[in-house]
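Engineer: Any chance you can model this:
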Amino acid sequence: MVILREQTPSLDTHLWDARVRALYDYWLERCRDGCPPRRSDIDPVDLPHLLRWLWLVDVTRDAPDRPLRFRCRLMGTEHVRTMGHDPTGKWMDEAFPTFLTNPTYSDYVQVAQNAVPSYRAGMPLYHLDKNHVRMERIMLPLLGGGKTIDMMLAITVYLRGIVVSP
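Structural biologist: Here you go, the predicted structure:
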C-alpha cells in the first residue's frame, strides 16, 4: 500500500510537555512535500536532551490477511527504568500481553497506515500498572524505502506523583 499524506497534521501543542513538543517540532521540520521524514532524516545527535525518553518501533506487514505487527527496535533508558524491563528487540504483543486488545493498538495502526502522528496523555494503558503515574507521548511515522511507514519514532514522558481520577 502506498501512503502519502496530503498535509502535515495541525495539532494544538501549547499544553504539551516541552520534551514531547520538541520532538514533534523536530519531526515536522523534516517532513517534505506532505510526507513524513525517513529514518535517515532523523539524527540522534540533534536530540541529546531527549534520547532517554525516545523509542523506535518497526512496523511489519507480513501478509495482507494478518494484522500489523510492531517490534520494539529501541527503548530509551527512562522508559525502561519506569517500566522495569527492556522490551528492545521484542514484538510489542509478546512484551506486553494485553497490547493487541488494548485501545492503544489502534493508535499504532493509525500511525502506520495513515502516516499521521498519534498524541496521547493520561494514565498508561498497557505497559505500566501504576495509578500514580501520568504519561504523555507522541508516536511519529517514518517512511521506509518506498512510500510506506516502516518505523515509528516516539517519546513518552512520565509525570509521577499526580493522581489521575478515572
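Engineer: all contacts plus neighbour counts: C-alpha atoms, from now on.
Structural biologist: OK.
Engineer: How about the residue positioned nearest the centre of the chain: what's its closest non-neighbour residue?
Structural biologist: When C-alpha atoms, centre = their mean is applied to the chain, the residue found nearest the centroid is residue 139 (2.7 Å). The spatially closest residue to residue 139, leaving aside those adjacent along the chain, is residue 154, at 4.3 Å (C-alpha to C-alpha, 6 or more residues apart in numbering).
Engineer: Help me confirm that the residue nearest to the centre of the chain is found in a strand?
Structural biologist: Yes: counting by DSSP: H, G, I helix; E, B strand; the rest coil, one finds residue 139 located in a strand.
Engineer: Touching, it and residue 155? I think so.
Structural biologist: Yes: under the criterion of C-alpha atoms under 8 Å, residue 139 makes contact with residue 155 at 6.8 Å.
Engineer: which residues do those two both contact?
Structural biologist: Residues touching both residue 139 and residue 155 (C-alpha atoms under 8 Å, 6 or more residues apart in numbering): there are none.
Engineer: Tell me the buried residues in the helix or strand hosting residue 107?
Structural biologist: Assigned by DSSP states H and E, residue 107 belongs to helix 104-114. The neighbour-count check on helix 104-114 (16 or more other C-alpha atoms under 10 Å) flags 104-105, 107-109, 111-113 as buried.
Engineer: one more, for comparison:
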Amino acid sequence: MAELPYRDFERAEQAQSDKARRLFEYWLQLKRNGRPGPRIAFDPTEVPSLLSSLLLGDIEPDPFRVFFRLAGTRVAAFSRLDFSGYYLDALDYKGRDSVEWADCYRHVHAKQIGVIGINRVTWPDEAPLEYEFAVLPLERGGDPAGSFIAIEVYDSLDPNLIGEMPEVRVFPKG
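Structural biologist: Now for the predicted structure:
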C-alpha cells in the first residue's frame, strides 16, 4: 500500500513551516474538551499574517462533499483560480496534485483530527514543486469535523514558476 502524503497532525513540531506551526497552535486554542473548536470561534484578526494562505470551508458528510467558503489570495494565485464558493468535486486538479484531496478531507472528518503533509505539484517539462499543507477540523452544526481551516505554505517556492503551472480548473457543467 502506498504511503499517504499526509499524517495526523498531533504536535506543532511535526510542521516544517512556521506558518503551519502557528496555525496548529492557534487551532489548539480553539479546542473545547479535547474536541475541535467551533467554526464560529475562528477569528481572522488573531492570525492576520496567515490569511492569504488559508482555506476555510465545510465538510458535508452525506453525501460526502467539501465546500470552500474562502480561498486566501496566495492559494487562489497558486491554483490560478479563486475557488471560493466551489465544491471540491467541481474542481479538476488530477494530474497536478499528488494529494487525493477528497480522501484527505474524508480522513479529517472520520478521525476528527487534523493532518499535515506535503503536496507535490507536477506538470510537463518542469521539476515537481512541493509545499506543506495542513487541514484542521472545526465543529459546525453539532458535527465535530463539519468545518475546517487549512493552510498551504508556498514560501519556499519560486513565485515566477506559478504562471507556468497548470491551473486548477472547474469541471464544465454537463
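Engineer: For structure 1, just list every one of the strands.
Structural biologist: Assigned by DSSP state E, the strands in structure 1 fall at 54-60, 69-75, 118-122, 133-143, 149-160.
Engineer: thinking again about what came up before, need the counterpart of the residue nearest to the centre of structure 1 in structure 2.
Structural biologist: Residue mapping for residue 139 of structure 1 onto structure 2 gives residue 135, with TM-score structural alignment as the criterion.
Engineer: quick one, what contacts its match?
Structural biologist: Neighbour list for residue 135 of structure 2: 105, 108, 114-116, 148-151 [criterion: C-alpha under 8 Å, 6+ apart].
Engineer: Return the distance of it relative to residue 24 of structure 2.
Structural biologist: Using C-alpha to C-alpha, to the nearest Å, residue 135 of structure 2 is found at 9 Å from residue 24 of structure 2.
Engineer: Also residue 37 of structure 2?
Structural biologist: The gap separating residue 37 of structure 2 from residue 24 of structure 2 is 12 Å, by C-alpha to C-alpha.
Engineer: neighbour-wise, which of those two wins?
Structural biologist: Taking other C-alpha atoms under 10 Å, residue 37 of structure 2 and residue 24 do not tie; residue 24 has more neighbours (28 against 22).
Engineer: Tell me who's in contact with the residue nearest to the more buried one when sequence neighbours are not counted.
Structural biologist: Leaving aside its sequence neighbours, residue 24 of structure 2 sits nearest to residue 12 (C-alpha to C-alpha, 6+ apart; 6.1 Å). Taking C-alpha under 8 Å, 6+ apart as the contact definition, residue 12 of structure 2 lies against 20-22, 24-25.
Engineer: Of those - the most surrounded one?
Structural biologist: Within those, most neighbours by other C-alpha under 10 Å means residue 24, with 28 neighbours.
Engineer: returning to that earlier point: which residues does the counterpart of the residue nearest to residue 139 of structure 1 in structure 2 contact?
Structural biologist: In structure 2, residue 154 of structure 1 lines up with residue 150, judged by TM-score structural alignment. Shown in contact with residue 150 of structure 2 (C-alpha under 8 Å, 6+ apart): 54-56, 133-136.
Engineer: Which of those sits closest to residue 91 of structure 2?
Structural biologist: When these are ranked by distance to residue 91 of structure 2 (C-alpha to C-alpha), residue 55 comes first, at 14.8 Å.
Engineer: surely the closest one meets residue 66?
Structural biologist: No: at 11.5 Å, residue 55 of structure 2 does not count as touching residue 66 under the criterion of C-alpha under 8 Å.
Engineer: hmm, back to that, tabulate the buried residues of helix 104-114 of structure 1 (CSV), appending distance to residue 44 of structure 1.
Structural biologist: Shown next, in CSV, are the buried residues of helix 104-114 of structure 1 (distance: C-alpha to C-alpha, whole Å):
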residue, distance to residue 44 of structure 1
104, 26
105, 26
107, 24
108, 22
109, 25
111, 21
112, 22
113, 25
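Engineer: Residue 133 of structure 1: which of those is nearest?
Structural biologist: residue 104 (17.0 Å).
Engineer: Translate that closest one into the numbering of structure 2.
Structural biologist: Using TM-score structural alignment, residue 104 of structure 1 lines up with residue 101 in structure 2.
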